[in-house]
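Chemist: Sharing a sequence plus its predicted fold:
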Amino acid sequence: MDVGLQDGIEASVDIDASAGAVWELIREPGWFINGGEIGKHQIETKGAFSVVHDAIYGRFDFEALTLDPPRYAAFRSLGGDEWDDPVPNTLIEFWVERINSGGVRLRVMESGFAGFDAEEHARVLSSRTLGWKVEMQAAKRHLSGK
């Protein structure tokens, strides 16, 4: 592990929806595998472990670490058949926070990138940073219609 490499990325979006509605989305492992439009996945769950099947992107494995409705969800990404990262084991955390406007702020942090070798680190970090921006906007559109 190179301690000089950035380990995590964060993104957030304000959504005009209830905490419960946002929770219903984020409690599903892999909801963010979608290319910018929230859709349904086939999910096989056995205890804390889930296999998410996406029609376009393939299979992804997750472990649910913490589900604290409606405020916090944490998943460990364990890879999958179509995984394109050399070390898929990252921690993905979501927070749902009420804001003064009556909606909520959805925050995500994905960490574990310092474990990537230097050659892959920049590519993976750049890809995931852009990906979370897209997925936060997809969540907003899906939940608030905006």
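Modeler: Everything's here; your move.

Chemist: only C-alpha atoms for contact and neighbour calcs from this point on.
Modeler: Noted.

Chemist: hey, where'd the strands end up in the protein?
Modeler: Shown for the chain, the strands assigned by DSSP state E span residues 8-15, 42-46, 49-54, 58-68, 72-79, 90-98, 104-111.

Chemist: tell me which strands and helices the biggest helix by length in the chain is in contact with?
Modeler: Scanning the chain for the helix with the most residues, using DSSP state H, yields helix 118-144. When contacts are defined as 3 or more CA pairs under 8 Å, 6 or more residues apart in numbering; DSSP states H and E, helix 118-144 packs onto strand 8-15.

Chemist: and the comparison structure, right after this:
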Amino acid sequence: MVSTPGWWINKGEITQNGLRCYGATVTVTSDWGEFVLEVVELRAPHYAAFRWLAGTNETEPEQELRTLTEFSLNETGDGVEVRVTESGWASFEPTEYVRNNHRENAAGWESELAAAQRFLE
């Protein structure tokens, strides 16, 4: 699951998104629209890394939000731990646009990980 680009782009339930692959770049089409991701590394089934190739904000065209999201699966005594690390935020100018995106992403990960848990159970 973690090696599928864009599985986390959903509305609280894991669904099939449309994928168009162009080498290391993937366009994910979901209910939220289209998202362009760079496949950085895949070591299925335990690790995957993707870079979000976000566009720019009209009011801050110089600010491209390109974060790296890493997923790893680790077996535990009780099951499997899914770990998500999204990095890159500290390198951006701390504008309101960046703060809003960071806040929305943090809330989104809570929803997406809850959806992953339901899907895997």
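Modeler: Cool, got the structure. This is a predicted model, so every value here is computed, not measured.

Chemist: Tell me how they score on TM after superposing.
Modeler: Here the superposed chains carry a TM-score of 0.86, computed using TM-score structural alignment, normalised by the length of structure 2; 115 aligned residues with a CA RMSD of 1.9 Å.

Chemist: quick one: the longest helix of structure 1 to chain centroid distance?
Modeler: Distance of helix 118-144 of structure 1 from the chain centroid (CA atoms, centre = their mean, to the nearest Å) equals 9 Å.

Chemist: list the buried ones in that helix?
Modeler: 121, 124-125, 128-129, 131-144 (16 or more other CA atoms under 10 Å).

Chemist: Throw the strands of structure 1 into JSON lines and include mean neighbour count, thanks.
Modeler: JSON lines is the format used below for the strands of structure 1 (neighbours: other CA atoms under 10 Å):
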{"stretch": "strand 8-15", "mean neighbour count": "19"}
{"stretch": "strand 42-46", "mean neighbour count": "13"}
{"stretch": "strand 49-54", "mean neighbour count": "20"}
{"stretch": "strand 58-68", "mean neighbour count": "18"}
{"stretch": "strand 72-79", "mean neighbour count": "21"}
{"stretch": "strand 90-98", "mean neighbour count": "21"}
{"stretch": "strand 104-111", "mean neighbour count": "20"}
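
Chemist: out of those strands, which comes closest to Gly36 of structure 1?
Modeler: strand 49-54 (13.0 Å; CA to CA).

Chemist: Leu106 of structure 1 against Glu97, yeah?
Modeler: Yes. The criterion here is CA atoms under 8 Å, and Leu106 of structure 1 meets it with Glu97 at 6.6 Å.
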